[in-house]
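# prediction below, plus the sequence it came from.
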Amino acid sequence: MSLAFCGTDNNSAAYNVDGGVLNNGCFLDALNVVPHVFLLFITFPILFIGWGSQSSKVHIHHSTWLHFPGHNLRWILTFVLLFVLVCEIAEGIVSDGQSLHLHLYMPAALAFMAGVTSIVYYHNIETSNFPKLLSALLIYWVLAFTMKTIKFAKYTEHGIGPRQLRYCITGLLVLLYGLLLAVEINVILGRRYMCFDDPTEVKPPEDLQDLGVRFLQPFVNLLSKSTYWWMNKFITSAHKRPIDLKVIGKLPIAMRALTNYIKLRKEFEDQKLSSIRPVIRPVVCFFTPGLLLGFSVQKLSEFFSCDEIGDEQEPRATLTSGYSNHNQNKFPSVSAAESEMCLCLLDSLCCCPPRTHTGKLTMIVGQVGCGKSSLLLAALGEMQRVSGTVTWNSFALFLCRLIHERGPVAYASQKPWLLNATIVENVTFEMPMIKSRYNAVIEACSLQPDIDILPQGDQTEVGERGIILSGGQKQRISVARALYQQTNVVFLDDPFSALDIHLSDHLMQDGILKMLREEKRTVVLVTHKLQYLPHADWIIAMKDGTIQTEGTLKDIQKSEPELFEQWKTLMHRQDQEFQTTVTETMTDLERKNLRRAMYSREAAKTEEDEEEESMESEDDDNLSQVMRQRATIPWRSCGAYLSSAGPLLLSLLLLSQLLKHSLMVAIDYWLARWTSYVISAKADGSPRNCSADCSFSHAWYLSVFSVLCCLGIVLCLATSVAVEWTGLAAAKELHHGLLNKIILAPMRLFETTPLGSILNRFSTDTNTIDQHIPTTLECLSRSTLLCVSAMAVISYVTPVFLIALLPLAVTCYFIQKYFRVASRDLQQLEDSTQLPLLSHFSETVEGLPTIRALRYEPRFRHRLLQFTDANNIASLFLTAANRWLEVRMEYIGACVVLVAAVASISSSLYNQLSPGLVGLGLTYALMVSNYMNWMVRNLADMEVQLGAVKRINGLLRTEAENYEGLLSESVSQVPDGWPRHGEIKIQNLSVRYDASLKPVLKNVNVHVSPGQKVKTCTRPAIVIDNIDISKLPLQTLRSRLSIILQDPILFSGTIRFNLDPEMKATDEMLWEALEIAQLKSVVKTLPGGLDAIVTEGGENFSQGQRQLFCLARAFVRKSSILIMDEATASIDMATESILQKVVMTAFADRTVVTIAHRVHTILNADLVIVMKRGTILEYDTPQALLDSEDSVFASFVRADK
């Protein structure tokens, strides 16, 4: 049949223009085609040429996403426009006659294509930030709005009113085109690109220009304007990507719909072409796993292609003449001999040949960041070699071959690394236990007092990364491990940084000089403690990545007299460091903290045990009681999870599930009834009387079936939305509550709860609540309702089935009862075997330098395989248990089918059942086993997954700090510049860490005048500048003070962000702070300067440099009160001397409270506080205390001299 735009009827007046062109409907529709054709011809070249070419100037890569004004409104209006255009197309097709008037629906079809094109065009314009190109859309909206307005006016003129569907659709299109035109004008005006003579450049917000912020996918989000008003600035930056990328959560739904459509069409085609089904189906099923396999292989290939230590193939150096034949079969480093290194590493460490001698003590000294630790790592083969060689025992080895040729070296890194094991396992470290040697090492490292504090002694597990220990205790265990190893070479990287003077002297005398020297072991020691230089057999002085000088102390005295005099001054100052039994030393504080932490953890553990015992019955020893407790479903955790979603969503979820499955049963029932009537009609018809068969009509059944199917689709969609919303709401509520509790939690929580446990709540448990529980809940509810529906249908079809239902239900109950207990235990076993595997892997990665130095790679690899085997065995048992359940459910299902079939056949013999109902009952009976199998498995999975909710609820019950304070409602009472003077008054202060612990401060009274420098080791301040801090909100109090902790903390980001997280300081202020902290020269050499990247934990800087950055951060804030907790512990004496002078001058008008253990810093203070057992013995100026004969402070200073 031929087609024509205005119709093929020759008698029609479609081409009549006597009343004017605009009065002819066909011509008017033709004019409406013009805007859409214009947009298609304009945008396609830009899309396919501009953005399709890789070499085009328009093709720009962007790391951020900048939304134009009216972004959300535009998308809503566009989708509504597309819907209305679909309605217009449908109206045109329905109203078309036999002459096929294309003008009734072709303009609407072109408008739909233009609408889709506008979406793609706008998306590319926005991602590339080219708003000038929106002029094409502006012209299109103007033309479309004009044409539709003319058409709407002509309809009104010809008397077509709201009763006509075409009139209403045209009016809606006029409104939508007008709104889109207004949005486009607002974008251009707001961006000021075209309508002003002097346009101003509009840049993305500063947080989007941060190099650390990346948008994972360039999808447009309708809900991207969400705000989290309750979060502070730091947490907001951490939530940047989740807030801006909520659309990622919608992608699986879209992909699921597309996948379902593909599967449905495939199944339909398979029914027509069943011969090719065996060939096509495996290919289609392999497509998605094949893509995932390709991505995984690509990632693994990139990882396996990375450079490895010692992967350069260079010829092995020949033996020197001095290397005798009888030593050729030994490891060169086992007799560790003389090491000669000439290295150029990473273009930053260039060394003249330093030399270490057999059985001697070599010390490496230098300022912070000069390359001391890098030299040790280079000798161990842990750094990239640019040039140079390393000689071990006169056997020349290229550095790239060093890791394959040398023997074990005991290495204690600057940052201590411990296993998640007992203390004795960390010290022996895979070596046989020799009691005498072990005791000697423990004594040399002063670990026995610390071991006595622990509840299980040296059998106490230190936790992940040694979480229960302080920095000094971890450092001493790391050094003890190096001393215990029976290697001839020992590398110690700054082992005294976290130790006080007494522990340092004891370790030096008993550990290094006595134990290592007596055993004739070669020791290379990196240190800032210059008072130990006289003990060195050889000294290497480094400066700016080079060897400044080397030799004995006498040689350096002759060759470098200025350097020697500088050392002499610093050594004299270090020799004045003292320690008494009255002032609380750093070691005493560590041991007190350890004792308090152990007591708190034992108390917390006791409380948990008592709570568990109170929940159990009195007959705990009865096995049946224990089994009954284990078989109980955790209803409390389930209720906590569902209540987190809210009653509205919970009601919606329950109602949608019930309606959905009821409708599914109704659909099947209607099909059964339809089938019965068809069979009955055919049976009643005959060749002689075909009236019954011929009069039967399928229209009524088809209409009802279609309506039921449409309702089923809507209810399936509503159920999916309800499940996702419920899971999302519950996850958000639990995560927000957990985050708030952790942020506002008191210190007791972190002392009694391992850090790994808290991290697991935010990682593993949160992931379980986000990803697994909603899916398991949906599967459980679906399988349960399907099983109940099947039983109900079978019972309705054959009521006799109710007799057999009771024994089957009892059997199923006992099977699921035993399976749930076993499945839960097996899943917990799998998790418990997976945790050591992951922990061992992470520990191995963190401690690779130590492991490779000791040549323990095969041992750790073997242990990793053991953990893998244990996890695989647990997974195998869990899979076998699932198969066990499946077999028994199949038996029950077979019984159900047997009973249903016998009952149905028996009933049908007596004409009591229609064929359709018999088929319905048998169909449901065949699916019962599958439904019951998944119901029980999902119930067991849900029971295990609800453990995550239980653990998070345990943290949610933590009592929070009084974060608001008594002045929270009137914070304006606190002056903006408070504290302005820095006056501190402590009046009758008695505090304790917990209600179950004894007070650590008792009736303390101290008055610190503004600007004084105080040395103490207690928490300062109750009244600051006449304001009681107990009444202040904690956020206000903490934001007005500056504190520098002993352990330096740097965040991933830039140097600017670490110095000024709030981005309020100018570059001049930041450079001034870096100059005060002696870091200006270091930062200037970095690419980017203040915007240089800081890796995770600041690992691209040395320990001392990280401490200096923390000092600079405190200088930027310029608070009136500065608290320094051993802030110079990891800094060399020369740098510390400069910083002390800077603090005395730059903070001359401010109050500085310092925790220090060096006598020269204490004597320079304005006020000294001497404390014992939580009470103040005396406090006054240092000179006044020294002049007093009965002063405790003076007596110990005289005793130290």
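Sure, I can see it.
# alpha carbons only for contacts and neighbour counts from here, please
Noted.
# and residue 1058, how many neighbours?
Using other CA atoms under 10 Å as the criterion, residue 1058 is surrounded by 21 other residues.
# now do the strands in the stretch 851-1000 of the chain.
Defined through DSSP state E, counting those that start in this stretch, the strands belonging to the stretch 851-1000 of the chain, from first to last, are 984-991.
# one more: the stretch 701-850 of the chain?
In the stretch 701-850 of the chain, no strands are found when defined by DSSP E, counting those that start in this stretch.
# so where do the helices sit in it?
When assigned using DSSP state H, counting those that start in this stretch, the helices of the stretch 701-850 of the chain occupy the ranges 747-752, 755-760, 766-767, 773-797, 801-846, 848-853.
# second one coming, line it up with the first:
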Amino acid sequence: MDHLIEFWPILKRLLIYVKPYKKKLTLAFFLLISGSISEVLGPILIGYFINNILSKHQLHLLTILTIIVLFIILQILSVFMNYFQSILFNKIAVKSINKLREDVMYAALRQPISEFDSQPIGQMISKVTNDTEAVKELYDTVAPILFRSILLIFIILFAMFILEWHMAIVALFILPLVIILMLIYQYYSTPLLRKVRYYLADINNKFNETINGMNVIQQFRQQHRFEQKIKKSSHLHYMSRMKILRLDGFLLRPLLSLLSAVILCNFMLLFSFLPTGAFEVGILYAFITYLGRLNEPLIAITIQQSVLQQSIVAGERIFSLIDSPKQKYGNSKKLLKSGKINIKNISFNYSNCEKNILENINIDIASKSFIAFVGHTGSGKSTLANLLMGYYPLKHGKIYLDDRSIDSISHCVLRKNILMVQQDPIVLSDTVFYNITLGREISEEKVWRILNTVHLSQLVKSMPKGIYSLLGEEGNNLSVGQKQLLAIARILVAYPKVLILDEATANIDSGTEKLIQKTLLSIRKNCTLIVIAHRLSTIVEADSIVVLNKGKVIELGTHKQLLDKKKCYWKMYKFQSSKF
């Protein structure tokens, strides 16, 4: 019963996507009906020819030619109408699936950051690609074939009842048997189809993981291990597909063919036992032809039920993404006047971790000040930066930006006023110009000025097309340091109120680092600068240094003050100094 309960709501929701195309859909169904009627009228003409002309030897040339011409016209009309309805259904399907993909991408782009911490990327990619393609079959294949098949069944049965109602009643017995067959098929196929969609997404995820980690895999000679992982997922997918094929092979065509053969035997018995002349040979021919034609839509309905089930299961996965909670932000669109930050009693842990990453953090940061977060790996520095960006909802404590709670500020205001340069910045597979502007309207001259500021102008000038040169996938033709410089260049397009640098100078040589320091000092005049630093030499001029250990603030002060205390920060600084 659970399968039946889930089936109808998802189907109704998927059909909503074709609502904007009502007129085209009506025309497509009209052509489908006309084509089906033209197809069914053919055997009636042949039956009339057998009964009234051939059996009575009244071979009038004009009558025969008329029947032949009418028969050919009906077949041509059927072909053309079926062709045009197929084109219309496909157009509607493509437009509907485009809208569905837009909705899926809209939902994916607004997923909470925490979802990407726990959900494999391949699973999400599979929902956007494979699952939407499976739903497309509902619009361009399943719906028209099911409608045409059901229509053909009713037209054929109507024609049968007009010709001979006794034999039509015998043929009618096949319908309840087919319905029972379909219900049994749906019951057993749904869980199998869910497994197929899951395993396909798992294969995508493993391929994505393998390709992204190819350097590590080859370096540590893990090719065989990853090959076995993909092989295992492929085998599970294969076994599930085989179970469905066996189910199809048993419950679909063979059983339907058997049912049709039983009905045909009943026709022969009925024809044999009734008095001579009760049936005409033309009527028997029409019934045998119609039984063959009736078999086709019944098989089509049952086969399409398999595709329909796949579409419903795919729709279920898609709507689970669309209906999932979105990243929550406030509604206030009032711009920040300053970069003042107050962190009050913040305690935080990730959803998959019971232990707090941050414990009772209290920090006040003045506007246009230079603050540094330092600490050993796992101390909570990056987590605190992510909370300041508004990436995760706060469960305990508050963050105030410009004396306003961060959870009351809208997404557009946050992203305009708080920016972050990460240790491993994202570089888009696009031009240098687009990677800096990111769609913002900025002149080429300004882009060149920014490139000069971050000392990338010589590199870009050496590229074939200058700022319009394409960067490779994930910027693979740039060094890690050059990627970080490019990320800083994005910031310089429009100064935010708060700029966070998460180990942004970790992979830059000492010469370039000094140049970046000068750039950062100029940025300080316009915004609050928060630096998460591993190299303590980069933060000696900070107004305040926050030392974190195991999620707690253990020291707070200037570089000189912390050295004078000779505690944790002093040990870290002495250790780094001794290495150089």
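Structure's in. What do you need? Fair warning: this is a prediction, and the values are worked out from it, not measured in the lab.
# any idea what the TM-score comes out to?
Comparing the chains after superposition, counting by TM-score structural alignment, normalised by the length of structure 2, produces a TM-score of 0.77; 551 aligned residues with a CA RMSD of 4.5 Å.
# to residue 978 of structure 1, which of the helices of the stretch 701-850 of structure 1 lies closest?
Comparison of the helices of the stretch 701-850 of structure 1 against residue 978 of structure 1 by CA to CA identifies helix 747-752 as nearest, at 25.5 Å.
# find the nearest non-adjacent residue to the aligned partner of residue 724 of structure 1 in structure 2, please.
Using TM-score structural alignment as the criterion, the counterpart of residue 724 of structure 1 in structure 2 is residue 90. Spatial nearest neighbour of residue 90 of structure 2, chain neighbours left out: residue 140 (4.9 Å); criterion: CA to CA, 6 or more residues apart in numbering.
# and the aligned partner of residue 267 of structure 2 in structure 1, what does it touch?
Matched across to structure 1, residue 267 of structure 2 falls on residue 900, judged by TM-score structural alignment. When the contact criterion is CA atoms under 8 Å, 6 or more residues apart in numbering, the partners of residue 900 of structure 1 are 794, 798, 801, 921-922, 925.
# run through who's touching the helix or strand hosting residue 361 of structure 2.
In this assignment (DSSP states H and E), residue 361 of structure 2 forms part of strand 358-365. By CA under 8 Å, 6+ apart, the residues outside strand 358-365 of structure 2 that reach it are 340-349, 371, 380, 383-384, 397, 550-553.
# how about a cut-off of 6 Å?
If you take CA atoms under 6 Å, 6 or more residues apart in numbering as the criterion, strand 358-365 of structure 2 is touched by 340-348, 551-552.
# can you map out the helices along the stretch 251-400 of structure 2?
According to DSSP H, counting those that start in this stretch, the helices that the stretch 251-400 of structure 2 contains are 253-273, 281-322, 381-388.
# could you find the counterpart of residue 237 of structure 1 in structure 2?
When structure 2 is aligned by TM-score structural alignment, residue 237 of structure 1 is left unaligned.
# wait, a strand at residue 237 of structure 1?
No - for residue 237 of structure 1, which was evaluated using DSSP: H, G, I helix; E, B strand; the rest coil, the result is helix, with no strand membership.
# okay, now it: neighbour count?
As a burial measure, residue 237 of structure 1 scores 14 neighbours (other CA under 10 Å).
# overlap between the contacts of residue 900 of structure 1 and structure 2?
Among the contacts of residue 900 of structure 1, those whose aligned partners also touch in structure 2, counting by both residues aligned by TM-score structural alignment, their matches' CA atoms under 8 Å, are residue 801.
# give the buried residues for stretch 706-718 of structure 1.
Within stretch 706-718 of structure 1, the residues scored as buried using 16 or more other CA atoms under 10 Å are 708-709, 711-712, 715-716, 718.
# tell me the average deviation of it from structure 2 after fitting.
Taking mean CA distance after the TM-score superposition for structure 1, the mean distance separating stretch 706-718 of structure 1 from the aligned residues in structure 2 is 6.8 Å.
# mind checking how far that stretch is from the chain centre?
Chain-centre distance of stretch 706-718 of structure 1: 39 Å, with CA atoms, centre = their mean, to the nearest Å.
# could you do stretch 997-1005 of structure 1 as well?
Its chain's average C-alpha position is 40 Å from that of stretch 997-1005 of structure 1, according to CA atoms, centre = their mean.
# kindly report the same for stretch 1030-1048 of structure 1.
How far stretch 1030-1048 of structure 1 lies from its chain's middle: 26 Å, per CA atoms, centre = their mean.
# can you give me the first-to-last residue distance of that stretch?
One end of stretch 1030-1048 of structure 1 to the other measures 28 Å (CA to CA, to the nearest Å).
# hmm, who's touching it?
Contacts to stretch 1030-1048 of structure 1, defined as CA under 6 Å, 6+ apart, come from residues 963-968, 1106-1107, 1114, 1119, 1121-1127.
# how about stretch 491-500 of structure 2?
When contacts are defined by CA under 6 Å, 6+ apart, stretch 491-500 of structure 2 is touched by residues 339, 417-420, 527-531.
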